[in-house]
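[1] Build me a model:
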Amino acid sequence: MIKAAAILLSCQLVGTAVSRAFGLAVPGPVLGLLALLALLALRPGLAGRIAAPSHALLANMSLLFVPAGVGAIDHFDSFGSDGPALLTALVLSTILAILAGVGAFLLVARMIGHRDE
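    Now for the predicted structure:
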């Protein structure tokens, strides 16, 4: 379990180091996930070894949203002055994220040759 967690954290560390070293606009954890994806493609047996810590992280994902909630309460006065802009950004980004998901699903379905019936 410790080795598997070390693999996950190492991928995140590599992604963060690359992002900061080259001044990329892509967050380090995103690059780390891409590194993990490449690692899993090269060594498929690794997926079974990192499954347990991955499930443990996902099961406790709600704990990661506590700091965001505290930050929102700390800047509550900003909601009054910037509320309409924040609401517009939230609604538009949600719609765009859903459309991106649909587009990705349709692209993958087309790539694997799935046809509507």
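[2] Please count neighbours and contacts with C-alpha atoms only from this point.
    OK.
[3] in stretch 32-41, what's buried?
    G32, L33, A35, L36 (16 or more other C-alpha atoms under 10 Å).
[4] That should have said stretch 20-28, apologies.
    Within stretch 20-28, the residues that count as buried by 16+ other C-alpha under 10 Å are G28.
[5] Can I get the buried residues of stretch 32-41 in JSON lines including distance to P84 and secondary structure?
    Shown next, in JSON lines, are the buried residues of stretch 32-41 (distance: C-alpha to C-alpha, whole Å; DSSP: H, G, I helix; E, B strand; the rest coil):
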{"residue": "G32", "distance to P84": "35", "secondary structure": "helix"}
{"residue": "L33", "distance to P84": "34", "secondary structure": "helix"}
{"residue": "A35", "distance to P84": "38", "secondary structure": "helix"}
{"residue": "L36", "distance to P84": "39", "secondary structure": "helix"}
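[6] Please generate a structure for the following sequence too, so the two can be compared:
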Amino acid sequence: MIRSLAIILTFQLVGEITSRGLGLPLPGPVVGLIAMVAAFILRPDLAQAIRPTATGLLSHLSLFFVPAGVGIVAHWDLLREQGLGLAAALTGSTVLAIAAGAWAFTAVARLTGSEERAALRDQGRE
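    Got it, this is the predicted structure:
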């Protein structure tokens, strides 16, 4: 387990160093995650080696929300002042993200011809 955690944290560290060193607009952990996925594609045995640890971390993912809850309590006054604006921004961005996802799904379905096959199947011609 220690080895697996060291591998995961090493990828995060490499991502952080790369992101800051190259001035990338991506957070370091995202860069590290991309590097880790690439490493797993190149070396599937590495993915198998950290699978039990990753599964254990994911099963306790709710524990990672505790620091966020502490942050909310620590900045309660700011949330009271700016809460309405934050709520509007979160609601608006969520609606826009869902709409963009639906639009992208529809566009891909049109490009791949999935809509025509579904229509033919519904009419009993396929």
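[7] Any idea what the TM-score is?
    TM-score for the superposed chains, counting by TM-score structural alignment, normalised by the length of the first structure: 0.79, backed by 113 aligned residues with a C-alpha RMSD of 2.4 Å.
[8] Ignoring the adjacent residues along the chain, who's closest to A5 of the first structure?
    Leaving aside its sequence neighbours, A5 of the first structure sits nearest to P53 (C-alpha to C-alpha, 6 or more residues apart in numbering; 6.1 Å).
[9] which element follows the helix or strand hosting that neighbour toward the C-terminus?
    Here P53 of the first structure sits within helix 46-59, counting by DSSP states H and E. Downstream of helix 46-59 of the first structure, the first helix or strand assigned by DSSP H and E is helix 66-74.
[10] Of the buried residues of stretch 32-41 of the first structure, which is the nearest to N60 of the first structure?
    Set against N60 of the first structure, the nearest of the buried residues of stretch 32-41 of the first structure by C-alpha to C-alpha is L33 (18.4 Å).
[11] ok, back up a step: which strands or helices does the helix holding P53 of the first structure pack on?
    helix 2-22 (3 or more C-alpha pairs under 8 Å, 6 or more residues apart in numbering; DSSP states H and E).
[12] Kindly recompute the last result at 6 Å.
    With contacts defined as 3 or more C-alpha pairs under 6 Å, 6 or more residues apart in numbering; DSSP states H and E, helix 46-59 of the first structure has no helix or strand neighbours.
[13] That helix to helix 2-22, inter-axis angle?
    Inter-element angle recorded for helix 46-59 of the first structure and helix 2-22: 80 degrees (by axes from the mean of the first three to the mean of the last three C-alpha atoms, to 10 degrees).
[14] what's the mean gap between helix 46-59 of the first structure and the aligned bit of the second structure?
    Superposing on the second structure and averaging over aligned pairs (mean C-alpha distance after the TM-score superposition for the first structure), helix 46-59 of the first structure comes out at 1.1 Å.
[15] Please name the nearest non-neighbouring residue to the residue nearest the centre of the first structure.
    Centroid-nearest residue in the first structure: V30, 6.3 Å away (criterion: C-alpha atoms, centre = their mean). Computed as C-alpha to C-alpha, 6+ apart, the closest residue to V30 of the first structure that is not its neighbour in sequence is G15, at 7.0 Å.
[16] With L26 of the second structure instead?
    The shortest distance from L26 of the second structure to any non-neighbouring residue, by C-alpha to C-alpha, 6+ apart, is to S19 (6.6 Å).
[17] Can you give me the separation between the one you found and S4 of the second structure?
    Remark: distance between S19 of the second structure and S4 of the second structure (C-alpha to C-alpha, to the nearest Å) = 23 Å.
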